[in-house]
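Asks: Provided below for reference: sequence and predicted model.
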Amino acid sequence: MLIYICDDSKSDCLRLMHHLSAYENEIGADFSTVAFSSGDEMFSYLKKHREIPDLFFLDIYMEGKDGMEVARELRRQQVTSGIIFTTSSTEHAMDSYEVHALYYLQKPFTHEHFLMAMQRCEALIQTAQKKLSVSVKGKELLIAFSDILYLETGRHTVIFHTRKETFSVPGSLSRFADAFADTKNFLSCGRSYLVNLDFVEGFLNQDLIMSDNSLIPVPIRKQSETARIVEEYKNSLAKPTVTF
């Protein structure tokens, strides 16, 4: 699981990394963490490497772009990753709803409070840790669930649309059904599509709008149910908890 930390306080950044390291050992996860001292530095890195993390920790009070401005810019660029704010004040707590933040963690925080924040990321962490092994042109690839936008049925193939690339795998969509059966954020749209709800932007007429501007047709009989599921999933991510 890839995590970006954006905080202009080196000591605060080191403390957060210590909490993450302890939590990583507690749950047996595999975290990769990259730290930045400013929003500009982070965006420059993102532009160069084009590697979107699963989770951002953003300090609100920084020189240059503050954490809220950084979060708004991420959402404008259709980055749907989880966001946790770390800050010394609750002044912007209500603003965090606007960017669908998972949590608002007030400094200085204890490990107990840190764990409360990470509980909001359980589904995200579980998905990020899951990987699917597929064979592409004779080469075995491990694809992280969190990198998959959607799967599409092709002609005797399944087309994988991911954050970085699109490729085909021989077989049918039902072949992969069991692998995604216990994931809360993957939704079947008829027999032809399996979509990652984290990358659904909304509805346009009878189609789902994906973060890459793709349109996924939803069968008429499933439109009401699909709209309800999408709304409930988005609402479950949109309510941050304030720590006092």
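Replies: Received the coordinates, thanks.
Asks: CA atoms for contacts and neighbours, from now on please.
Replies: OK.
Asks: chain neighbours aside, what residue packs nearest to the spatially most central residue of the chain?
Replies: By C-alpha atoms, centre = their mean, the chain has its centre lying nearest to Ser81, at 2.9 Å. Among residues not flanking Ser81 along the chain, Asp54 sits closest, at 5.1 Å (C-alpha to C-alpha, 6 or more residues apart in numbering).
Asks: put this beside the first:
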Amino acid sequence: MKIAVVDDSIEDAQRIVQYLEQFQAEHNQTFQTKVFYASFDFLEEYRGDYDVVFLDIEMPGSNGLEVAHEIRSRDASVGILFVTSMAQYAINGYEVNAIDFMVKPVKYYSFSMKLEKAIRFLKSRNQDILLRNKEEILRLPASDILYIEKERDNLVFHTRQEAFAERGSIKTVKSKLVSLPFAESASGCLINLAYVRKIGKDTVTIEPGIELPLSRRLKRQFSQEYISYMGGGF
């Protein structure tokens, strides 16, 4: 896995590097890590070849949010993890589909939870599912799916751009997605946990502002799966 750390603070950047080394030793992972102390240097070199970017929000010149927008204009799939001293800034990370954020000074437990979440994201990004109907056969990245709903005899796979339908059952598609972050919020509705923004009384709000049903029967299980996916929260 190739990782970039972008932070104008030497102390904060080196803390992330030390945590990455500790995580490697504990989880038998291998990382290629490069540190950038200026956002300009990072953007000048960026070629879309990093898997994860740890990105400071408050930097001189282009701040982290501006850098993230530039990254997204070049690369839709890289995982972005914001690092910030002010958590309220990180809410804007939803605009660039950031995986999560960490508040400085970052603690190792929080770091490891967020990094595990990023690794799960990368696994889903690299897994495709095959959809078939009368007109076409489509290969669709699982990470592009916002939610799946049952409509009569069809399953409808909703992405940001469009929806695709094929005949099938929720039970069958759940077996295809067993290792990916999808959870059932109501009968006939599977949601990609990466896009969940709010769990309400009887609805789940996902990016970009879509409300989906949440049944009383499944609320506790769905909430537990989401908390687990988020690494226990911020």
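Replies: Structure received. The shown structure was predicted, so the numbers you read here are calculated from the model rather than taken from an experiment.
Asks: quick one: the residue nearest to the centre of the first structure and Glu51 touch, right?
Replies: No - with contacts defined as C-alpha atoms under 8 Å, Ser81 of the first structure does not count as touching Glu51, sitting 11.6 Å away.
Asks: contacts for stretch 185-205 of the first structure, please.
Replies: With contacts defined as C-alpha atoms under 8 Å, 6 or more residues apart in numbering, stretch 185-205 of the first structure is touched by 80-81, 148-153, 173, 180, 208-211, 216-219, 222, 226-227, 230, 233.
Asks: Gln24 of the second structure looks like it's in a helix, true?
Replies: Yes - if the criterion is DSSP: H, G, I helix; E, B strand; the rest coil, then Gln24 of the second structure is within a helix.
Asks: how many neighbours does it have?
Replies: Counted with other C-alpha atoms under 10 Å, the neighbours of Gln24 of the second structure add up to 13.
Asks: sorry, back to before: please name the residues that touch the residue nearest to the centre of the first structure.
Replies: Counted by C-alpha under 8 Å, 6+ apart, Ser81 of the first structure has contacts 52-56, 198.
Asks: looking at the second structure now, which of those residues still hold up?
Replies: Using both residues aligned by TM-score structural alignment, their matches' C-alpha atoms under 8 Å, the second structure keeps these contacts from those: 55-56.
Asks: buried residues in stretch 218-238 of the first structure?
Replies: Buried residues in stretch 218-238 of the first structure, counted by 16 or more other C-alpha atoms under 10 Å: 218, 223, 226-227, 230, 234, 237-238.
Asks: now those residues as TSV including secondary structure and distance to Phe85 of the first structure?
Replies: Shown next, in TSV, are these (DSSP: H, G, I helix; E, B strand; the rest coil; distance: C-alpha to C-alpha, whole Å):
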residue	secondary structure	distance to Phe85 of the first structure
Val218	coil	35
Gln223	helix	35
Thr226	helix	31
Ala227	helix	29
Val230	helix	24
Lys234	helix	18
Leu237	helix	14
Ala238	coil	13
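Asks: now those as TSV including distance to Ser9 of the first structure?
Replies: Shown next, in TSV, are these (distance: C-alpha to C-alpha, whole Å):
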residue	distance to Ser9 of the first structure
Val218	47
Gln223	48
Thr226	43
Ala227	42
Val230	38
Lys234	32
Leu237	28
Ala238	27
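Asks: brilliant, that's me finished.
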